[in-house]
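>>> sequence isn't available, so here's the structure alone:
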């Protein structure tokens, strides 16, 4: 069975699930930062390591391999002494950079606002926590010693489950 544009329904139904694969690249902690660095031209491993603040050597290696596997970048080994390896964006990697540039710009523009919102939230949460500690507990759950199991079962409301009566 096909849709109006001739594409099988089964293929269309799988598209949202397949897009998660792409979103994994975009949502990865390091990938977009590496892609951004490569948008300035080919880079060697050590140049990328220095340019992407906080990335470990292992994470950079894993990230580069994943991006190469996905066709976002190419790895070129130059036959010189010592061996020289460089990484560059593929045409698809360039389109990824173009598509995600607004997101990175938004991030840089809004980081101060996000930091302020986090600080305000943390202050409120800390004040709420102190207020809760200052109030004595009330109600049935206030007792530090829960009621015995038999007492809890005796006060439970009977319910009917598929024609049987049970006590929850």
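Structure's in. What do you need? Fair warning: this is a prediction, and the values are worked out from it, not measured in the lab.
>>> C-alpha from now on. contacts and neighbour counts both.
Will do.
>>> what's the longest helix in the protein?
For the chain, the helix with the greatest residue count under DSSP state H is helix 91-134.
>>> off-centre distance for the helix or strand following that helix?
The C-terminal neighbour of helix 91-134 among helices and strands, as given by DSSP states H and E, is helix 149-154. Centroid separation for helix 149-154 versus its chain: 44 Å, with Cα atoms, centre = their mean, to the nearest Å.
>>> okay, buried residues for helix 149-154 please.
By neighbour count with 16 or more other Cα atoms under 10 Å, helix 149-154 contains no buried residues.
>>> alongside the first one, take a look at this:
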């Protein structure tokens, strides 16, 4: 694998917004406004950038819906769904360990 491509992919999948957007799209297809609402506190600009990168790497598909006014719906592709398992594992780990992590951070802050 090309080292530059590997670095780009690592930057994409290691990004907190990529993980959050992937996790939320794991619940099903969403319009931009719905995704922004449930992925708070992401800004519109960052959500747009994240979705474009995920689309560029084939992890998200974008469909323009024939509504008035037109709206766009995003969904995970097969590749994105395969990444969702990894993201879900990380989210589960955070849920299982957030109290211990927060306690360690408090101890470090007091010691400093």
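Thanks, I have it. What you see is a predicted model; the values in this text were computed from it and never measured.
>>> work out the TM-score between the chains.
Overlay of the two chains. TM-score (TM-score structural alignment, normalised by the length of structure 2): 0.91; 112 aligned residues with a Cα RMSD of 1.5 Å.
>>> which other helices and strands contact the longest helix of structure 1?
For helix 91-134 of structure 1, the packing partners by 3 or more Cα pairs under 8 Å, 6 or more residues apart in numbering; DSSP states H and E come out as helix 31-38.
>>> so where is the helix it packs on in structure 2?
Helix 31-38 of structure 1 lines up with residues 18-25 of structure 2 when matched by TM-score structural alignment.
>>> let's check: the centremost residue of structure 1 is which one?
In structure 1, the centroid-proximal residue (Cα atoms, centre = their mean) is residue 27; its distance is 5.4 Å.
>>> map residue 80 of structure 1 across to structure 2 for me.
With TM-score structural alignment as the criterion, residue 80 of structure 1 lines up with residue 67 in structure 2.
>>> before we move on, what about residue 63 of structure 1?
Per TM-score structural alignment, residue 63 of structure 1 is aligned with residue 50.
>>> for the counterpart of residue 101 of structure 1 in structure 2, list the residues it contacts.
The criterion is TM-score structural alignment: under it, residue 101 of structure 1 has residue 88 as its aligned partner in structure 2. Contact analysis of residue 88 of structure 2 by Cα atoms under 8 Å, 6 or more residues apart in numbering lists residue 23.
>>> one more: residue 53 of structure 2?
residue 12.
>>> and the next element down the chain from the helix or strand harbouring it?
Using DSSP H and E, residue 53 of structure 2 sits within helix 44-56. Downstream of helix 44-56 of structure 2, the next assigned helix or strand under DSSP H and E is strand 60-65.
>>> would you agree residue 72 of structure 2 falls within a strand?
Yes. With DSSP: H, G, I helix; E, B strand; the rest coil as the criterion, residue 72 of structure 2 is assigned to a strand.
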